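Student: just the structure for this:
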Amino acid sequence: MNSSVRSGRDASALLRLVSSHFSSESFNSSSFFLSYMALSFGGDIEIILSTFHFWYTHFLKVIFMPRFEIDVDPCDHLTADAIGKPGQRVFYLQAYQEQRTITVIIEKAQLNSLAIGIEQFLAQINEQNPNLTEASGDYVEDVMRINPPVDPLFRVGEIGLGYDKDRDLVVLFVKEILTEEDDPETGAVIRFWATRTQVRMLARWGVEVVSRGRPICPQCGQPMEPEGHFCPKKNGHLH
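Tutor: The predicted structure follows:
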């Protein structure tokens, strides 16, 4: 390997060389910085690698870390709810732990899918652990209602489920939705650790919350507005 690069004119060659020492993700985001170092240090590759390694370790690596990670472990309470009129509702997922309230925004379809996924996931857990008692899904509506402060930390993009057999706890993890310009590794993450009963209550209540929206037109399958519905199956006639 050449130990030096003569000038800034060879910056592209230097960048290709340095890229082999670091992940492509961090390298691509740092090409400008490397070009600057190539000019500043006259192309001395050893100095450049050493300097870049220090910079990457102390500064760049932070860029690719999540904005924040929160573990609500364990949840004292876990619920979901919607606020607003049918057709304009905003859906939330919320957990309490002692004096802390954690709230995020989810989509109606996400809540519906989560409810279905929880039931399937719990069925798998019971199948693999036949000695476990069945989790109850009975809930009290007033208890499951979302409580203030409704101050969401972010809008959810990804949802997943896991199970800690030793603790008999389900972990519901959500990740922040990002724009196309954002690095996917920087999305904030929250993990809600809850009992099987808590997540089953969430699932059963979630189905109820979703069903309280606009009624579905039996003809076209689209939501019907309170003031009337222009159904394409009826040639757009209001009914």
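Student: from here on, contacts and neighbour counts on C-alpha atoms
Tutor: Fine.
Student: hang on, Leu161 packs against Val171?
Tutor: Yes - using CA atoms under 8 Å, Leu161 makes contact with Val171 at a distance of 5.7 Å.
Student: so those two - more neighbours on which side?
Tutor: Val171 (24 against 16; other CA atoms under 10 Å).
Student: okay, and Ser26 sits in which element?
Tutor: Assessed by DSSP states H and E, Ser26 sits inside helix 24-28.
Student: and stretch 148-164, how far from the chain's centre?
Tutor: 7 Å (CA atoms, centre = their mean, to the nearest Å).
Student: that one: which residues count as buried?
Tutor: 150, 154-156, 159, 161, 163 (16 or more other CA atoms under 10 Å).
Student: redo these as CSV? Include secondary structure and distance to Glu181.
Tutor: Shown next, in CSV, are these (DSSP: H, G, I helix; E, B strand; the rest coil; distance: CA to CA, whole Å):
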residue, secondary structure, distance to Glu181
Val150, coil, 28
Phe154, coil, 17
Arg155, strand, 16
Val156, strand, 17
Ile159, strand, 21
Leu161, strand, 27
Tyr163, strand, 33
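Student: tell me, how many residues neighbour Ala80?
Tutor: Neighbour tally, Ala80, other CA under 10 Å: 24.
Student: isn't it right next to Val90, touching?
Tutor: No - using CA under 8 Å, Ala80 makes no contact with Val90, being 10.7 Å away.
Student: all strands for the chain, in order.
Tutor: Ranges of strands within the chain are 69-72, 77-83, 90-97, 100-106, 156-164, 169-176, 189-194, 230-231, 237-238, based on DSSP state E.
Student: for the comparison step, fold the sequence that follows:
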Amino acid sequence: MPTRVHEFVWPDRVVIGTIGVPGARTFYLQVRAGKALVSIALEKQQSTLLAEKIDEILDQLITVDGNPFSIPTGTPLELVDNEPLEAVQEQFRTGTMSLGWDPTTAQIVIEAHPLAEEDLDPDADDNAFLEDTDDDSEMLRVSMPVGTARAFAMRTREVVGAGRPTCPLCGYPVDADGHSCTIPES
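Tutor: Next up is the predicted model:
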């Protein structure tokens, strides 16, 4: 089967956002260029790691001797996007992701592939949607300039941080209806 590639080069918008309340949020990577809009679901941990790794790549590029790229050390204020997600129609749930640097365009490149059937628990009821279909496989490829990448990483950290507070004793999230934990013995 051919792979259907949703490719965005110099997108108008690329953000992480959520739908739902803390503790029951679904995270989305949403990309728009013109009228083309793609939203893919991903895990909170994937969002966190994506922001961390984008900043790591950009920070490493700053330290390269003779670096011909103008990499911002902070987030350009004019690129900050605090708007909510646009109409979300989930294209797929993300499994494998890759992140890289394209020196020919001076852009961060994100690739996301759907969660593979073998990645899911075969006994879980949630797998019912994986009926045998002849649909082509899909992937999302987004190339974004360095300033946009810094703004993306900043927003992602803010979105992730807006979830449930963390218990100072055990480190697990505190639910709205309470929390009980056991303090680890020393």
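Student: circling back: can you redo the strands of structure 1 as a markdown table with distance to Glu141 of structure 1?
Tutor: Formatted as a markdown table, those follow (distance: least, CA to CA, whole Å):
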| stretch | distance to Glu141 of structure 1 |
| --- | --- |
| strand 69-72 | 23 |
| strand 77-83 | 10 |
| strand 90-97 | 15 |
| strand 100-106 | 18 |
| strand 156-164 | 24 |
| strand 169-176 | 21 |
| strand 189-194 | 19 |
| strand 230-231 | 34 |
| strand 237-238 | 35 |
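Student: what residue of structure 1 matches up with Thr156 of structure 2?
Tutor: Matched across to structure 1, Thr156 of structure 2 falls on Gly206, judged by TM-score structural alignment.
Student: what sits up against stretch 46-58 of structure 2?
Tutor: For stretch 46-58 of structure 2, the surrounding residues in contact (CA atoms under 8 Å, 6 or more residues apart in numbering) are 16, 27, 71, 99, 101, 108, 146, 149-150, 152-154, 156-157, 160.
Student: mean shift of that stretch relative to structure 1?
Tutor: For stretch 46-58 of structure 2, the mean deviation from structure 1 after alignment is 0.6 Å (mean CA distance after the TM-score superposition for structure 1).
Student: out of the buried residues of stretch 148-164 of structure 1, the closest to Glu176 of structure 1 would be?
Tutor: Using CA to CA, Val156 is the member of these that lies nearest Glu176 of structure 1, at 4.7 Å.
Student: once you drop chain neighbours, what's closest to the closest one?
Tutor: Leaving aside its sequence neighbours, Val156 of structure 1 sits nearest to Glu176 (CA to CA, 6 or more residues apart in numbering; 4.7 Å).
Student: pull the number of nearby residues for that neighbour.
Tutor: 23.
Student: ok, whichever residue in structure 2 pairs up with it to Ala33 of structure 2 distance?
Tutor: Aligned counterpart of Glu176 of structure 1 in structure 2: Pro114 (TM-score structural alignment). Relative to Ala33 of structure 2, Pro114 of structure 2 is positioned 21 Å away (CA to CA, to the nearest Å).
Student: equivalent analysis for Thr3 of structure 2, please.
Tutor: 20 Å.
Student: between the two, which one's more packed in?
Tutor: Per other CA under 10 Å, whichever of Thr3 of structure 2 and Ala33 has more neighbours is Ala33, with 15 against 10.
Student: residues contacting the nearest residue to Lys175 of structure 1 once chain neighbours are set aside?
Tutor: Nearest residue to Lys175 of structure 1 in three dimensions, chain neighbours excluded: Val189, at 4.5 Å (CA to CA, 6+ apart). Val189 of structure 1 makes contact with 66, 68-70, 173-176 under the criterion CA under 8 Å, 6+ apart.
Student: put the buried members of the residues you listed into a PyMOL selection.
Tutor: Buried members of these, defined by 16+ other CA under 10 Å, are picked up in PyMOL with:
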select buried, resi 66+173+174+175+176
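Student: can you list which of the contacts of Val189 of structure 1 carry over to structure 2?
Tutor: Conservation of those in structure 2, assessed by both residues aligned by TM-score structural alignment, their matches' CA atoms under 8 Å: retained contacts are 66, 68-70, 173-176.
Student: okay, buried residues for stretch 10-29 of structure 2 please.
Tutor: For stretch 10-29 of structure 2, using 16+ other CA under 10 Å, the buried residues are 10-11, 13-18, 22, 27-29.
Student: in these, find the pair that's most separated.
Tutor: Trp10 and Pro22, at 31.5 Å, using CA to CA across these.
Student: counterpart of the residue nearest to Lys175 of structure 1 in structure 2?
Tutor: For Val189 of structure 1, the residue aligned by TM-score structural alignment is Met139.
Student: ditto for Ile106 of structure 1
Tutor: Ile106 of structure 1 maps onto Leu42 in structure 2, by TM-score structural alignment.
Student: quick check: that match touching Phe27?
Tutor: Yes - assessed by CA under 8 Å, Leu42 of structure 2 is found in contact with Phe27 at 5.4 Å.
Student: pick out whichever of the buried residues of stretch 10-29 of structure 2 sits closest to Val174 of structure 2.
Tutor: Pro22 (10.0 Å).
Student: can you tell me what that closest one aligns to in structure 1?
Tutor: Pro22 of structure 2 maps onto Pro86 in structure 1, by TM-score structural alignment.
Student: for the nearest residue in space to that match that is not next to it in sequence, grab the count of nearby residues.
Tutor: Sequence neighbours aside, Gly213 is the residue nearest to Pro86 of structure 1 in space, at 4.9 Å (criterion: CA to CA, 6+ apart). Gly213 of structure 1 has 19 neighbours, counted by other CA under 10 Å.
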